[in-house]
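**Student:** following is a predicted model, sequence given first.
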Amino acid sequence: MPRIQVESVAPATLGAAADLLSRFFREEGFGTPPDRVLKNAGRLAADPHHWIGLAWLEAAPVGVVTVTTALYVEWGRLGEIGDLYVVPERRRQGVARALLEAAERRCAGLGCSSLSVVVTRDGEARHGLHAFYARQGFVGDGRQVLTRPLR
């Protein structure tokens, strides 16, 4: 089996990461325009407290993960998986696991006390994400995310 390589997104690979993220958003029905994806991915990749990992298999980009961090009084720095996407033809080959392991290493290097992921109802219904993330060692902590738009 070919070896999966995960690397930090650099200026030369930002376009490939943004293309995968745009593909992910289209497949999931989000209306985020590709130019906004590219702009925000560039901002995230340039910020030392956040990270984008790009997975390569046979010299082709096949998956992407985005990680943001936040600093809290109670827990210190926490990492959060914002997006995790693997092209359909490369799923069930260990790409997502490699991206999650790389995200965990990156968060540990940033001093994070934990790594979390938000699973939406749609994500659960379409992909069974609770079971997937449970197999990767993620557990629920009883908190629920509530959001108030600012615009």
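**Tutor:** Noted; the coordinates are in hand.
**Student:** only C-alpha atoms for contact and neighbour calcs from this point on.
**Tutor:** Noted.
**Student:** how about the helices in the chain?
**Tutor:** Under the criterion DSSP state H, the chain contains helices at 14-28, 34-46, 95-109, 121-127, 129-135.
**Student:** nearest to Glu7, out of the ones you listed?
**Tutor:** In terms of CA to CA, the element of these nearest to Glu7 is helix 95-109, at 8.3 Å.
**Student:** contacts for the closest one, please.
**Tutor:** The contact list for helix 95-109 (CA atoms under 8 Å, 6 or more residues apart in numbering) reads 4, 6, 51, 53-55, 62-65, 67, 78-79, 81, 84-86, 114-115, 136.
**Student:** take this one as well and set it beside the first:
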Amino acid sequence: MSASEVQPPQSYRKEEVQEILHLAIARKTEVEELSRTQLWEIAAELDIDADVLQVAENDWLLQKQRQEKKDEFNQYRQGQLKRKVIRYAIINSFAMVLNFLAAGNLSWSLYILLFLGLPLTLDTFKTFQTEGEEYEQAFQQWYLKKEIKASISSVWNRIKTAWGS
């Protein structure tokens, strides 16, 4: 069936309109970016109220900012996991070498390997679980700690500059 044989419907749902307009704008522009002025012109052509566009733009900026913070949090968690894996490897390597030198085979060191492996497995699962209430709580705690540290650092810097003057 060719494109000319397809009959468009008489009405579209909101999501369908968004998808069609997204495709049309993507095909219309050769460049990857549109200026803010062009955004406002497109909105005016679509008869979108300036206040509605302003609220939508602010919501988008907040969502983008939040996603950047979540990406930073995910990198932090992965860094923490990497340190735990390195510590796990060092401890177990030492235990296995010690066990092999003492007994000539691996016996009790395997129990340490398994015993320490369970928490590491759970931490790995938690690190790559990026949805749900537990993740959101961990993110909020991390973000709060980060904000508190930034505030304390700012106050400390003000005190240092006040005393230094």
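**Tutor:** Cool, the structure landed. Given the structure is predicted, the values throughout are model-derived calculations rather than measurements.
**Student:** tm score of chain vs chain?
**Tutor:** After superposition, the two chains reach a TM-score (TM-score structural alignment, normalised by the length of structure 1) of 0.20; 48 aligned residues with a CA RMSD of 4.7 Å.
**Student:** ChimeraX command to pick out the buried ones of the contacts of helix 95-109 of structure 1?
**Tutor:** Entered in ChimeraX, the line below selects the buried ones among the contacts of helix 95-109 of structure 1, by 16 or more other CA atoms under 10 Å:
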select :4,6,51,53,54,55,62,63,64,65,67,78,79,81,84,85,86,114,115
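**Student:** so what does the lengthiest helix in structure 2 touch, helix or strand wise?
**Tutor:** Longest helix of structure 2, by residue count under DSSP H: helix 50-103. If you count contacts as 3 or more CA pairs under 8 Å, 6 or more residues apart in numbering; DSSP states H and E, helix 50-103 of structure 2 packs onto helix 36-45, helix 108-128, helix 133-164.
**Student:** ranking those by burial, who's on top?
**Tutor:** Counting by mean count of other CA atoms under 10 Å, helix 108-128 has the highest mean neighbour count of those, with a mean of 14.
**Student:** contact partners for Ile25 of structure 2?
**Tutor:** By CA under 8 Å, 6+ apart, Ile25 of structure 2 has no neighbours at all.
**Student:** and the angle for the helix or strand where it lies with helix 36-45?
**Tutor:** For Ile25 of structure 2, the element it lies in under DSSP states H and E is helix 14-28. Counting by axes from the mean of the first three to the mean of the last three CA atoms, to 10 degrees, helix 14-28 of structure 2 lies at 130 degrees to helix 36-45.
**Student:** gap between helix 14-28 of structure 2 and the chain center?
**Tutor:** Here helix 14-28 of structure 2 is found 26 Å from its chain centre; the criterion is CA atoms, centre = their mean, to the nearest Å.
**Student:** in that helix, what counts as buried?
**Tutor:** Neighbour counts over helix 14-28 of structure 2 (16+ other CA under 10 Å) mark no residue as buried.
**Student:** check stretch 125-132 of structure 1 too.
**Tutor:** Neighbour counts over stretch 125-132 of structure 1 (16+ other CA under 10 Å) mark Leu129, His130 as buried.
**Student:** of the contacts of helix 95-109 of structure 1, which belong to strands?
**Tutor:** 6, 51, 53-55, 62-65, 67, 78-79, 81, 84-86, 114-115 (DSSP state E).
**Student:** from Phe128 of structure 2, how far out is the residue nearest the centre of structure 2?
**Tutor:** Note on structure 2: the residue nearest the mean C-alpha position is Asp71, at 2.6 Å, using CA atoms, centre = their mean. Computed as CA to CA, to the nearest Å, the Asp71 of structure 2 to Phe128 of structure 2 distance reads 12 Å.
**Student:** same question for Ser153 of structure 2.
**Tutor:** As for Ser153 of structure 2, its distance to Phe128 of structure 2 is 31 Å (criterion: CA to CA).
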